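Student: fold the following and give me the result.
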Amino acid sequence: MTVSGFDTRPDLFQQRPLERLRYTVTEANLLRHLDPSPQRVLDVAGGNGVEAVRLARLGHEVTVLDPAGAMLHRAIETAESHDVADRLHVVQAGALDAPELFRPHDFDLVLCHNLLHFVDDPGEVLSAVIAPLRPGGLLSVLGPNSDFEPVHAAVRELDPDRALDTLSGARPAPVGALVALLAGLGVEEVVRYGVRCVSDLLPSLSDDPGFLADLERLEVAMADRMPQLLTARFFHLVARR
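Tutor: Sure, this is the predicted structure:
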């Protein structure tokens, strides 16, 4: 897909450090399981296509599904600027439309990142997005970890009262509930990772490249370590259908 008339070259790797860490660690977790040969990927609610373009740069064929046309326009722009427009496709629709838009077995990998905490029925959405996933294919689910909030309030904000409030207030569905939903849908072999185990707790984040490179290596190493992954900023589930 092509769109003409763009004068700037968006850079995937010029996000703010915390954003870049989220993308980098999530990708590192996923690559532990993903076949390196070209895979067919569906990025549900993929927005501006940053994750899609990163995967396309590795040789995978990626379809971004999102209801926001402006975001899809940005995804195409980014793909063109990184010479992967031939491997990135966009479809303007919602997650629940996936079973009607795609055939069973159309994809080897489905990404469902930062979506489930916005919907009323996570099970309905998960059922829809795995419909075009082939048996043996991978599902990647990323979302905010509710167990991070009290730690952040106490350690970073120095506010134990707020930490207590977060323990008793409304919280997103616990990770265990999502794992149970996945099992009911026939998606098992779930591996849990943490994304940004410590970075959000630092009093400040230096922009020194050497420091950021060391922090990135630390975060990747911690992603599968207990107990650090349990209180990471984001949970990351990688499962096989």
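Student: going forward, measure contacts and count neighbours with C-alpha atoms only.
Tutor: Noted.
Student: surely L182 and G176 touch.
Tutor: No: using CA atoms under 8 Å, L182 is not in contact with G176; the gap is 9.9 Å.
Student: so for the longest strand anywhere in the chain, what gets flagged as buried?
Tutor: When the chain is parsed with DSSP state E, its longest strand is strand 133-144. Buried residues in strand 133-144, counted by 16 or more other CA atoms under 10 Å: 133-134, 137-144.
Student: can you list contacts of the next helix-or-strand element following that strand?
Tutor: Going down the chain from strand 133-144, the next helix or strand is helix 148-155, by DSSP states H and E. Applying CA atoms under 8 Å, 6 or more residues apart in numbering, the contact partners of helix 148-155 are 159-160, 162-164, 166-167, 200-201, 231-234.
Student: which SSE is the residue sitting furthest away from the middle of the chain in?
Tutor: In terms of distance from the mean C-alpha position of the chain, D161 ranks first, at 30.9 Å (CA atoms, centre = their mean). Element membership of D161 [criterion: DSSP H and E] is helix 160-168.
Student: how big is the angle separating that helix from helix 148-155?
Tutor: 170 degrees (axes from the mean of the first three to the mean of the last three CA atoms, to 10 degrees).
Student: second input sequence below; structure requested for side-by-side comparison:
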Amino acid sequence: MTGMYNSARWSVSQQWLITLLDEQFTEHTSGSQVVVDLGGGTGSIAAHLAQHGHDVMVIDPSPDQLANTDRRAREMGLTERLTTHQGDTGTLCEVVEPHSVDAVLCHLVLSDVTDRAGTLQNIASVLRPGGVVSLLVRQPYQRILRHVIDGDLRTARELLEDDGWVRREDLLAMLEAADFTVLSEYGVGAIADVVSADVSTHELLELERAVASRAEWITAASSLHVMARSGAVDKTVTI
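Tutor: Next up, the predicted model:
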């Protein structure tokens, strides 16, 4: 199969995600932010944010991934702004002080944890009042369609019935329960991840942007991005 998941186009989806993050940070935050990238892997997005003046800690369970992040930070001269700590969603509150960060990135992590609601509660607990969370979750449509086109209907049916997907409606309900207010929803990879032709990267990125906020294309995208603001109230008493 040649049409779905063209590897040369993954970079366009990544470019769109980074562009989207930049725009969302500009719109919903102010100035330099203290950021936690939960499950940040090799730190590519974290490094981008650090380059733009934010202080970022990557938390990941893999020592190898963290070593790659540390190497990236050294090579880019970002060691003062980009740090790492081994951990995961379950140890977040042990690694990060309560209400101490401005933003948490949680990209392609929720589908791999059992207690998703608890993870969002933990994220809320480390955010300062009014802090934001950037969530990225995989969606099934393109993956199911890929197998349908290949004639692998059994796998398509298994994916369709798989209860491991983070469904949009469930995600929004969990965010509300954790006292978050949704600020935006966008699709990532709605167009770029299915293009097989050799087309202009710039034009593809602009088309990705054009459809990213449309409801039908959000559903069709390979991933859903949600930005939400913590509604926690700072109850600290100043004497």
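Student: TM-score of the superposed pair?
Tutor: Once superposed, the chains reach a TM-score of 0.83 (TM-score structural alignment, normalised by the length of structure 2), with 221 aligned residues with a CA RMSD of 2.1 Å.
Student: ok, back up a step: so between L182 and G176 of structure 1, which is more surrounded?
Tutor: L182 (22 against 9; other CA atoms under 10 Å).
Student: what's the closest non-adjacent residue to that one?
Tutor: Distances taken as CA to CA, 6 or more residues apart in numbering put E188 closest to L182 of structure 1, at 6.6 Å, once the chain neighbours are dropped.
Student: wait, that neighbour sits on L181?
Tutor: No: the criterion here is CA under 8 Å, and E188 of structure 1 misses it with L181 at 9.9 Å.
Student: the helix holding D161 of structure 1 vs structure 2, average offset?
Tutor: Helix 160-168 of structure 1, aligned to structure 2 and superposed, deviates on average by 4.8 Å (mean CA distance after the TM-score superposition for structure 1).
Student: from the middle of its chain, how far away would that helix be?
Tutor: 27 Å (CA atoms, centre = their mean, to the nearest Å).
Student: check stretch 128-139 of structure 2 too.
Tutor: 7 Å.
Student: how about the helices in structure 2?
Tutor: Using DSSP state H, the helices of structure 2 run over residues 10-28, 44-51, 63-75, 92-95, 116-126, 141-149, 153-161, 168-177, 201-211, 215-220.
Student: tell me which of those lies nearest to T84 of structure 2.
Tutor: Nearest of those to T84 of structure 2, taken as CA to CA: helix 63-75 at 6.3 Å.
Student: which residue lies nearest the spatial centre of structure 2?
Tutor: Most central in structure 2 (CA atoms, centre = their mean) works out to H107, at 2.7 Å.
Student: what do we get in structure 2 for N29 of structure 1?
Tutor: Residue pairing (TM-score structural alignment): N29 of structure 1 is matched to L20 of structure 2.
Student: can you report how many residues neighbour its match?
Tutor: Counted with other CA under 10 Å, residues neighbouring L20 of structure 2 total 17.
Student: swap in H105 of structure 1?
Tutor: 15.
Student: also E124 of structure 1?
Tutor: Per other CA under 10 Å, the neighbour tally for E124 of structure 1 reads 14.
Student: for I76 of structure 1, same thing?
Tutor: Neighbour tally, I76 of structure 1, other CA under 10 Å: 23.
Student: what's the answer for E216 of structure 2, then?
Tutor: With other CA under 10 Å as criterion, E216 of structure 2 counts 12.
Student: so what corresponds to V179 of structure 1 in structure 2?
Tutor: By TM-score structural alignment, V179 of structure 1 lines up with L172.
Student: fine, thanks again, bye for now.
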